[in-house]
Structures are given as C-alpha cells and as structure tokens.
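> Sharing a model prediction with you, sequence too.
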Amino acid sequence: MSPVSGATATKDATRPKTPARRKRGEGQWALGYREPLNKNEENKKFDDGLNVRQRIIDVYSKRGFDSIDPADLRGRFRWYGLYTQRRPGIDGGKTAILEPEELDDRYFMLRVRIDGGQLSGAQLRTIADISNTYARGTADVTDRQNIQLHWIEIESVPAIWEALEAVGLDTTEACGDTPRVILGCPLAGLDADEIIDATPEIETIHATFIGDKAFSNLPRKFKTSISGCAAQCSHHEINDVAFAAVQHPATGETGYDLWVGGGLSTNPMIAQRLGTFVKQEQVPEVWAAVASLFRDYGYRRLRHRARIKFLVADWGAERFREVLEKEYLGYALPDGPAPVNIDAGLRDHIGVHPQKDGLAYVGFAPKVGRLNGDALHAIAALADKYGSGRVRTTTEQKMVILDVPPARTGHLVAELEAAGLPVKPTMFRRYTMACTGIEFCKLAIVETKARASSLIDELERRLPGFDTPVTINVNGCPNSCARIQTADIGLKGSLVTDDSGQQVEGFQVHLGGTLLGGDAAGSGFGRKVRGLKTTADELPDYVERVLRRFTANRQQGETFSQWTMRATDEELS
C-alpha cells in the first residue's frame, strides 16, 4: 500500500520572493511535514530501527555494552524488544531527574512477542531455557500476552534470537514506534461460544507486515487486538486498532466491527467504532490501511500526542472512516453491527471449561504474572502430560493449558495447585495485576510486583472468603501499563508524604474503572477522589477499609464500580 504523497509547496509568481516559511503543524507526513520535529523523529529518519539488528549481531554483541551507540541503546534497540534496565539502588524520586545514562544499567529487559498468546510446548520450553541460561531465571507474563525476561547481556542476544527463531518466536517490533504484539483470545479455535477463530488473521498480519519497513516508522507505538471471543477478552475498547467479532443480523455472516483510537497512559480514551463490517479475509488489508493512515497523518511533533487516539479524537470516527476508505482502501466498507455486551468477568479464562472438541482447557493464575524459568518448565511438562503441550497467555497475566481430557482435569488441577498455580484462586489472586515497577523499569517511581504480591497475601488473610470480583491494578508510574484507569481499584505509583512529613513510596487511587465490552456503552475510567492517596505501607489497610465499606453498604446486585459512583468521598477515603 503506497503512502499518501506529501503536499508540495508551490510559489505564486505574483508574490514577493521572500523565503518560504511552513508552519510546523503536527508533523504529519501526508500534509508535507517531513522534517523531524523532535529527537526521536530525527533518529528514525537517520536510520530505520530495524537496521539495528545487524549491528547487534556483528558489533555490539562482540564488543560489549560500552560499544553501543546511545541512539541505538535508548532508541532503536526497542525495535527488537530490548530496553535497558533501571540501575539498582536508584529511588523513585530520581526517576524524572537523572539523565538516561545515569538510570541505565548494563543489562536489558527482553520482550518476547507472543501474538495471540499462542505457545507450543517447544516454544515454552525454549523460553524457559533462555530464562535460566541468560536471564537469571526471570520471566514475567504481561497483560499484552508477552513474556518479559530480565538481566539480559548484549553478548547473549544473538544466541537468544537464534534459539527463539528456531521454534518460530521472535522479538521483532516487540517495542518501539511499531506494530506491537497482536492481542487475541487464548481460546481461539477452541471456545465453544466463540464467534470467529481469529488465528488466521493474526498469523497473516504477523507474517506479512511485522518487520516490514513500510510500518517500522510510525509516530508512536501501535497496539492491535483481533478476537472472535464471545467474552471479548482482548479489550477492543482500549487498543489503537481492534477487530471485534460480530454476526451481521441481516445476513448471518460473521465478521468484525472495526475500532480505532483506544489507549490509556496519561490521557486515556475509549476507542471509537467506525461502524463498519469487515469480512475475515479483509482484515489484513484493512489493518494495513489503518496503520498506513496513522503513519501518514499521525502527529509527530509532540511525543505525548503522537498516539493514534489523538488523531481520532480530533477527526472523529466519520472523517477517519472517510479518509480510510477513499485514500487507503479505495472502496467503501459496509455498515455493520456493534459487538454484543458480555460479562466482563469471563475475560481471564480462569478455571476448567469445555472446549468445543470435547476436551477441556484449564486456566490458572500466576501471582501478578511473575514466574521463573523453572516454573515455565513445570508448566510445559504438565501441558505435555495432560494435554497436547499447547499453552496460552492471557491479557490478565494468566495462563491456560489446552486440550485436556475431561477425566484428567482433576489431576492437572491438583498438580497446578501444588506448584503454586491455582486454578481456583481467591478473588484477590485472580483479579490483581502489576506492572514491572521500579525493580527493573526506568520510568517507575515505586515497587509494584512484590508490593502487589504482599497485598494479595494480606487481603487473603484479612478478608477470607471475600467472593466479589474486584480488580486491583498496580502501576509504578502514570503510564498505565497495568491499566489502572480500567480497574475497580487502580493504584498509580507516586511519592506521597507520610504522617512524619517524609516522602515515601505510595499510590494515587483511582476507583470504579470498568470495561463492559460490547459497544463500550457504560465503560469508563472511574473517578479520582481529590487528594486520595495512600503510602505503600498503608496500602493493605486502605484496600481492606474500602472493601469492608463496599460490603456493608452495597445494594443488591451492585458491583464495586457501581458503588463507587454513588459513594461519598468519605466512604472512599
């Protein structure tokens, strides 16, 4: 698909011959603004991020960390899933003060992209081997279905790539201003209630466009969701582009409803429906058209406004659809229905459930997504022993073993429980997520993984038998990798003042966020009570207090989110 030609400035012969001055605008290529307007854009114009792979293999892995060009280290390395880790011992108060080279450690986080969350036994064992050999045993399942490794040395990267690629995995465009991992239902092709098996669409886009330089210089990251899941588990409401399965009421044909412009971070927005009906075979072409439109019309002047959500918010769905159809597709898409509202509580696929082929799947809950190489090996062994070896990751930092004979599910459940991977977790274990946090992340202000884990333990001890789903999402900074605005209790890491007047780790509290699926009506980002913060040490006391008030004051059938909308500030404090 060809990019839109940039508008060429012409001179009117009747005007005085003064030097032409072009407004900088938003740096949109389609309007002729091709000169970089910030350092990130300069780096990308100077050299495509995909070109760094060969330098890593030929130069940096052989000469070591000190040989790495800073523009590659803090920029282009991301095109292959590599971020420098935070140097140990730097407190959160210095996150926004120190220069990048002062925050950098000599080790890397490496993100393995797992499109659709689909893993074979060989792939999972390979990741486990890499974890134990090169990453000090680390392995975190993310809420975008990836697995992240830590403590990676640059000298080891070529060997890691070779091992991953031998089993069909990669880290290409796992980060950077690129098309990131494609979210999909972990039960694709197996869920008895699914509308469409989206696996072919995901595989085609990955094979055709990931690593293609036509899409390796986007204004910012570009997140995709393609799912036929009846529970809409891949969150079409908050992705840059999303295809949510629908059945056309007039024809009975199955296809997708197209959404654009969702995203969280510091300026959260719910995606907008374009109102189109996209056939399954059209998905790759339509995806490429949306990505091309973003590439050409996306804002490139200010990094904090460079996500597609800002373009969609300014244009509106009608104009976006018009430009998409006329300038990129060359044809009009038919109108179509919105997805049907569902029970959002089913989105994590936890528990034992039937597959449509007569077998069963078993979903279990690693604690806030944190695992290690030995645990991955154990999961792979159980998947081989009780199923076909196939394993899936979910968008809730959980995992699923597929293809288990129903008569054997009880034995698998028992072995998973014994391994600390409960299939019937408490509400707190099931519904708590956490981002990477200050342990490894250079953007973080507070610790998250250990804090969220200890919070789970405390709540299980203090509120035994609590049986109402309440999501608790813990984030180390304002960027919302753990989706704090969409949680019942969203905790944004910050420095707060304790009773003695000292600045300590703490959290700003968001309450009542929810994603309801369907046409997104009723979905929202909850409320922030002015000044509502808690220190990290007081966090268990706060959460216990607000949950007890909810239990005491809720109306019949009322969810936590609904209660927070009518509760007083005092009740929520």
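Perfect, I can see it now. Numbers count the residues shown, from 1 in each chain.
> C-alpha only now, for contacts and for neighbours.
Will do.
> Surely residue 243 touches residue 271?
No - Residue 243 lies out of contact with residue 271 (C-alpha atoms under 8 Å); the separation is 11.3 Å.
> Can you check which residues contact both of the two?
Among the neighbours of residue 243, those also in contact with residue 271 (C-alpha atoms under 8 Å, 6 or more residues apart in numbering) are 236, 259.
> which of the residues in stretch 536-555 are buried?
Neighbour counts over stretch 536-555 (16 or more other C-alpha atoms under 10 Å) mark 536, 539, 540, 542, 543, 544, 546, 547, 550, 554 as buried.
> that older thread, for residue 243 and residue 271, indicate the residue with more neighbours.
Here residue 243 and residue 271 are compared on neighbour count by other C-alpha atoms under 10 Å; more neighbours surround residue 243, at 30 against 25.
> element containing that one, please.
Assigned by DSSP states H and E, residue 243 belongs to strand 241-247.
> cool, and residue 201?
Per DSSP H and E, residue 201 falls inside helix 199-209.
> what element comes up after that helix heading to the C-terminus?
Proceeding C-terminally, helix 199-209 gives way to strand 222-227 as the next helix or strand, assigned by DSSP H and E.
> Okay, angle between that following strand and strand 241-247 too, please.
Interaxial angle of strand 222-227 relative to strand 241-247 (axes from the mean of the first three to the mean of the last three C-alpha atoms, to 10 degrees): 10 degrees.
> what about strand 222-227, distance to the chain center?
With C-alpha atoms, centre = their mean, to the nearest Å as the basis, strand 222-227 stands 9 Å off its chain's centre.
> by contact count, what packs against the helix or strand hosting residue 512?
With elements taken from DSSP H and E, the one containing residue 512 is strand 503-514. With contacts taken as 3 or more C-alpha pairs under 8 Å, 6 or more residues apart in numbering; DSSP states H and E, strand 503-514 sits against strand 489-497, strand 524-527, strand 533-535, helix 560-566.
> Take this one as well and set it beside the first:
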Amino acid sequence: MYKYDDYDRNLVLERVKQFRGQTDRFFSGDLSEDEFLALRLQNGLYVQRLAPMLRVAIPYGMLSSVQLRTLADLSRTYDKGYVHFTTRQNVQFNWPQIKDVPDMLQALSDVEMHAIQTSGNCIRNTTTDQFAGVINDEVTDPRPYCEIIRQWSTFHPEFAYLPRKFKIAVNACPTEDRAAIKVHDIGLEIVQNEQGETGFRVFVGGGLGRTPLLGSAIREFLPEKDLLTYLEAIIRVYNQHGRRDNKYKARIKILVKALTPEVFAQKVEDEWQHIKDSPAQLTNEEIDRVKGFFDAPNYDTVESTTSFEEQVASNKAFANWVKRNTNEHKVAGYSIVTLTLKKTGIPPGDVSDDKLELIADLADQYSFGEVRIAHDQNIVLADVKQTDLFDVWKKAQAAGFATPNLNMLTDIICCPGGDFCALANAKSIPIAEQIQTRFDNLDYLYDLGEIELNISGCMNACGHHHIGNIGILGVDKKGEEFYQVSLGGCSGLDASIGKILGPSFAREQMADIVEKIINVYIENRTDEELFLDTYRRIGMTPFKERVYAKAH
C-alpha cells in the first residue's frame, strides 16, 4: 500500500497544526460558530443529532493492521469504543468531543491517516473495488490510479470550493462493478483498446440523493497519460457552469442532465484541448512510481493438499462460509475472504475496539497485515491461504464475523440514520434489525439467492437505497417515522435506479412488507432467476398488488 513521503507527512502535519489553532480560537471565543463551521467541515468534523462526528478517509478502502489498531485505540480513548465503516470506504467516530479532535488527528497522522476532504464541496475519497489487485478478471490493478487521483485532488486550489461535493470511483473488472461507478459524479472504467493500451471509459453525472441519476459515458477511451488533464477539464466545466444558487441543484448530475451529456462532453473536449499537454499529463515514470507501491506481496507456493477439501466436505457450516464469503484469488492456493459485519443486533458497519484489534491480528497472521473496507460495509482479508481458511473461519466465527450471508437479504447496507444523523428523517438501524430477525434462517436465505437490500434514513441516500434491489427510505410524515420502498435498483454493470412501490409504511410494518415482496418473487421466479431478474421480467404490478391488497 502507499507510504507517505516527507511531502505527504508535512502536508498532513501542517493541517493538524492549523486545525488545532482554529479549535483553540473557537473555544476562546475568537471564532464564532458560523466561522468555525466551515473550518471544522474541512477537517471532516460534523455536529450530528447527539454529538460531533469525525469522518476519517480510508483511500480506496485500504488499511494496515497498525492503522486498525490506532482506530481501536482512538475509539477507546475519545469515543464509545466502536467505529462505523461507511459505503464510501471511510470510517466514522460518532461520539468525539470537539476539543479532542486535534489530538485524534495528530494520532491519525502518526500512522499516515487524516480527515482531509472527507466533507465540504471538494473532491472526496476516491473509491474502488475491494478486491482490487487480487481478483482474477480485472484489466489491471485500479489502486495506483486511485492514488494518483488522491494526490492530484488533495488541496487542489481550483477545486476547494466546488458548487457541491464531488465523488470519483474506479472499476477495473469487466464482468462486475463492485465500485458502483455509474452512481458517482465521475466513474472511471479501466479498459484496453484494440492495440492493448490501457485507458478509461469515462462516465459523468451519476449520483443518488434527491435526484438519483445514472452517469453517462462521455468518452469511450481516454489514454492513461491523459487521466488527470481530462478530469481537470470535467471539473473546470462543472466549476464554471454548475449552479451555486441552489444546493439541491448544484451536483454535476443536474448540469449534465440540463446540458445533455453530448453538449457537456463537447464542453469538456473544448476545455481539454487547452490543458491536455500541460504538466499535469502523466508520464510513464510517474505511473510506474505509484504502481511500485502496490507490488504483490511475497506469496508462498502453496502445495495442493486434501485437508482443505476434507474440511469443506465434513463441515457444512464451514462449507457454507467458504461458498458465500470467499472468492477465487488470482494466485493459486490463496482465497479472498470477506468478514461480514452484519450480525443481527449490531448496526451494519459498526465494529467495536476489541473486534478491530482481532481483525488486525487476523490480518497480521493470515493476510500480510492489510485489510480492505468494502462498499457494502464489510471487511476483506485479500490474501489468505486456503490451508488457513478453517482457522480464519473459526476465529471469525467466535468474533461474530463469519455469518455466511454475504450478498444475501440480511447483508444489509444501512446508514446510521436517525439514531445519530441530524439530517435523517427516520431511524435506519432498527429497520435493519427487524428484517434480519425475520429472515434469520440461512437455508431460506440461500434458497432466495442474492438480494441487495439497502436502507437510508433520508434523501441524502448514504445507505444507497436507490440502487438496492429492495430499497428502503425513511420519510417524515407530520413528525412520524415512515418508510418508502423502491424495487429494481442495481449498482452493477447493468446499473438501474429503483422505482417507488407506492405510499410509505409505518416502522412496525416493514418486516411484513419485505416478506410480502419476497413471497411474490418466490411465486414468480424461474429456477435460474435472482430477485432482480424476476422483477425486471414481471414488473412492479404484482408486487404492488400484493403489498397494498386489503385484508378480507
């Protein structure tokens, strides 16, 4: 993984020093609440419903075991002993005191972490596939390009005050999109042309929130050396033409839709002609330098053995976990392991300090001291020998991380909702627990097959409800919490925005409503169909008729 040089280190330390001074001035009364607001947001510090919240960047989802242990220690010292991993591969502390945040940022800087640009109208954390660099069918490892974008976008003077927040995601897998690039402001798909040259298909104008839209392809092939200059051209056009008079219409997706993707693309091309040969054009030397930080670890040659197959054959629970929670690795004898953070009764994405320490131990012992944070709020050990899988499973099982429900109905993506967030209209966590409790039979879940269920507490869509096969949105009706359901969303290569089922439901109805939806699927599916396939074939009407049918 990338290691700081002196420039990186000094940049982060200067920011910590600067914010410490700003915090001191705030407490001394030299800065008003409004003046401090913009400064704290630039350092990832929010004030939520019950307490401040500090959001810390995890660039493209990668963490070392040392960094994990630091997060654990900070959660014990300054918080309530747990952290929350988000859908954008960040981590949040939900209960820090403002006065302690400079000390937290100092401790984070000691292990090459920071909260820079995790808030505000700037380019946020660049995200990618949690299996980057280890999955078999990717075009190339996307992480070096994410790191190049991170370095370029950090404190870029032109992009400090964009019309609205800005998010970039990168995918390098031609068969699956685990980075959800089509619902980002810019989505980059790494491709190769007929000459075998690496480049990017560029999508612009995706996003969720109040106006969910899928990104449009504005360039089919961008040479890799032109990555930064073309991104700069896109954001310059956005900076020049994006709306600043209405924050609800300020995202780039609104601009692209208003201009049309064709007109927007032409404006980008026109702008790009002025800067494409500027010093921001990448060189092979710079690309190779950054790629050098992502060299493969020293994999062992794993001799074939019958013990692993025997363990799978003799232990059904272990076999289920291997089938559901591991993926084939590009190196023979290794597997990719996903630790599921979706045990019933624990909010999705939450991990306690002692469990963080345990994950760090697992990473050190079995996966070269590294972990990845997934878009679906789970944790990945990317490099585990198959001969070690049984030991990893036993330890993960004891810690509650081995529920073999990955990609199943109860592997719910969920924002913190009204339990924490000041923006939320309704609570999300109790809905997740209600559904997980109702569908707690693994055999039944396996029979249902893969179903993505996403929950957001408000229209900001931090739980990505628009792209869940089943999406649930908390809404406020005269001070009461209700929930709106959508169907048919998808974040993959065939991305789609879910359509609203109909009027909203009370909290106590939600498990019943989901069960009715699932029953319609069971009654109408063919043997090979997943939920999304059946929905796309039969449409909304059968689901609507069942859910809103009056009891006789």
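Sure thing, it's come through. Note that this is a predicted model, so its numbers are computed, not measured.
> ok, and what's touching the strand holding residue 512 of structure 1?
92, 445-447, 484-498, 523-529, 531-537, 539, 560-565.
> show me the contacts for the residue most central in space within structure 1.
Residue closest to the mean C-alpha point of structure 1, counted by C-alpha atoms, centre = their mean, is residue 144 at 3.7 Å. By C-alpha under 8 Å, 6+ apart, the residues touching residue 144 of structure 1 are 181, 183, 394, 395, 396, 397.
> how about a cut-off of 6 Å?
Neighbour list for residue 144 of structure 1: residue 395 [criterion: C-alpha atoms under 6 Å, 6 or more residues apart in numbering].
> counterpart of it in structure 2?
With TM-score structural alignment as the criterion, residue 144 of structure 1 lines up with residue 88 in structure 2.
> Need the helices and strands packed on strand 503-514 of structure 1 in CSV (columns: distance to residue 516 of structure 1 and mean neighbour count).
Formatted as CSV, those follow (distance: least, C-alpha to C-alpha, whole Å; neighbours: other C-alpha atoms under 10 Å):
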stretch, distance to residue 516 of structure 1, mean neighbour count
strand 489-497, 16, 24
strand 524-527, 9, 20
strand 533-535, 27, 24
helix 560-566, 11, 18
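> Please convert the ones you listed to JSON lines, extending it with distance to residue 461 of structure 1.
Shown next, in JSON lines, are those (distance: least, C-alpha to C-alpha, whole Å):
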{"stretch": "strand 489-497", "distance to residue 461 of structure 1": "19"}
{"stretch": "strand 524-527", "distance to residue 461 of structure 1": "28"}
{"stretch": "strand 533-535", "distance to residue 461 of structure 1": "20"}
{"stretch": "helix 560-566", "distance to residue 461 of structure 1": "20"}
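> looking at those, which is closest to residue 327 of structure 1?
The closest of those to residue 327 of structure 1 is strand 524-527. By C-alpha to C-alpha, the value is 32.5 Å.
> what's the closest one aligned against in structure 2?
So strand 524-527 of structure 1 sits over residues 496-499 in structure 2, by TM-score structural alignment.
> Distance from the matching stretch to the middle of the chain?
19 Å.
> ok, for residue 307 of structure 1, nearest residue in space, not its chain neighbours?
residue 220 (5.5 Å; C-alpha to C-alpha, 6 or more residues apart in numbering).
> what sits against the one you found?
For residue 220 of structure 1, the contact set (C-alpha under 6 Å, 6+ apart) comprises 177, 306, 307.
> What is the nearest of those residues to residue 430 of structure 1?
Nearest to residue 430 of structure 1 among the contacts of residue 220 of structure 1 is residue 307, at 31.0 Å by C-alpha to C-alpha.
> counterpart of that closest one in structure 2?
Under the alignment (TM-score structural alignment), residue 307 of structure 1 maps onto residue 251 of structure 2.
> Longest helix in structure 2, please.
Looking across structure 2 with DSSP state H, the single longest helix is helix 6-27.
> Whichever helix or strand comes after it: which residues count as buried?
Following helix 6-27 of structure 2 in sequence order, the next helix or strand is helix 33-41 (DSSP H and E). Going by neighbour count (16+ other C-alpha under 10 Å), the buried part of helix 33-41 of structure 2 is 36, 39, 40, 41.
> For residue 242 of structure 2, see how far away residue 412 of structure 2 is.
Distance, residue 412 of structure 2 to residue 242 of structure 2, using C-alpha to C-alpha, to the nearest Å: 34 Å.
> between these two, who's got more neighbours?
Under the neighbour definition other C-alpha under 10 Å, residue 412 of structure 2 and residue 242 were set side by side, and residue 412 has more, 28 against 21.
> Return the residues in contact with that one.
By C-alpha under 6 Å, 6+ apart, the residues touching residue 412 of structure 2 are 453, 454.
> what's the nearest residue to the counterpart of it in structure 1 if we skip its chain neighbours?
In structure 1, the residue paired with residue 412 of structure 2 according to TM-score structural alignment is residue 432. The spatially closest residue to residue 432 of structure 1, leaving aside those adjacent along the chain, is residue 472, at 4.6 Å (C-alpha to C-alpha, 6+ apart).
> just to revisit the earlier point, ok, residues contacting the match of strand 524-527 of structure 1?
Residues outside stretch 496-499 of structure 2 that contact it (C-alpha under 6 Å, 6+ apart) are 466, 467, 486, 487, 488, 489, 490.
> One more pass at 10 Å, please.
182-183, 208, 212-214, 465-471, 485-491, 540 (C-alpha atoms under 10 Å, 6 or more residues apart in numbering).
> Residue 39 of structure 2 and residue 151 of structure 2: what is the separation?
21 Å.
> same check, this time on residue 38 of structure 2
According to C-alpha to C-alpha, residue 38 of structure 2 stands 23 Å off from residue 151 of structure 2.
> wait, what's in contact with the counterpart of residue 557 of structure 1 in structure 2?
Taking TM-score structural alignment, residue 557 of structure 1 has residue 528 as its aligned residue in structure 2. Residue 528 of structure 2 sits next to 449, 534 when contact means C-alpha under 10 Å, 6+ apart.
> Can you find the partner of residue 223 of structure 2 in structure 1?
Using TM-score structural alignment, residue 223 of structure 2 pairs with residue 279 in structure 1.
> correct me, but that match touches residue 257?
Yes - when contacts are counted by C-alpha atoms under 10 Å, residue 279 of structure 1 is listed as touching residue 257 (9.2 Å).
> Residue in structure 1 paired with residue 354 of structure 2?
Matched to structure 1 by TM-score structural alignment, residue 354 of structure 2 sits across from residue 374.
> buried set for the helix or strand where that match lies?
Assigned by DSSP H and E, residue 374 of structure 1 falls within helix 373-386. Using 16+ other C-alpha under 10 Å as the test for burial, helix 373-386 of structure 1 gives 373-384, 386.
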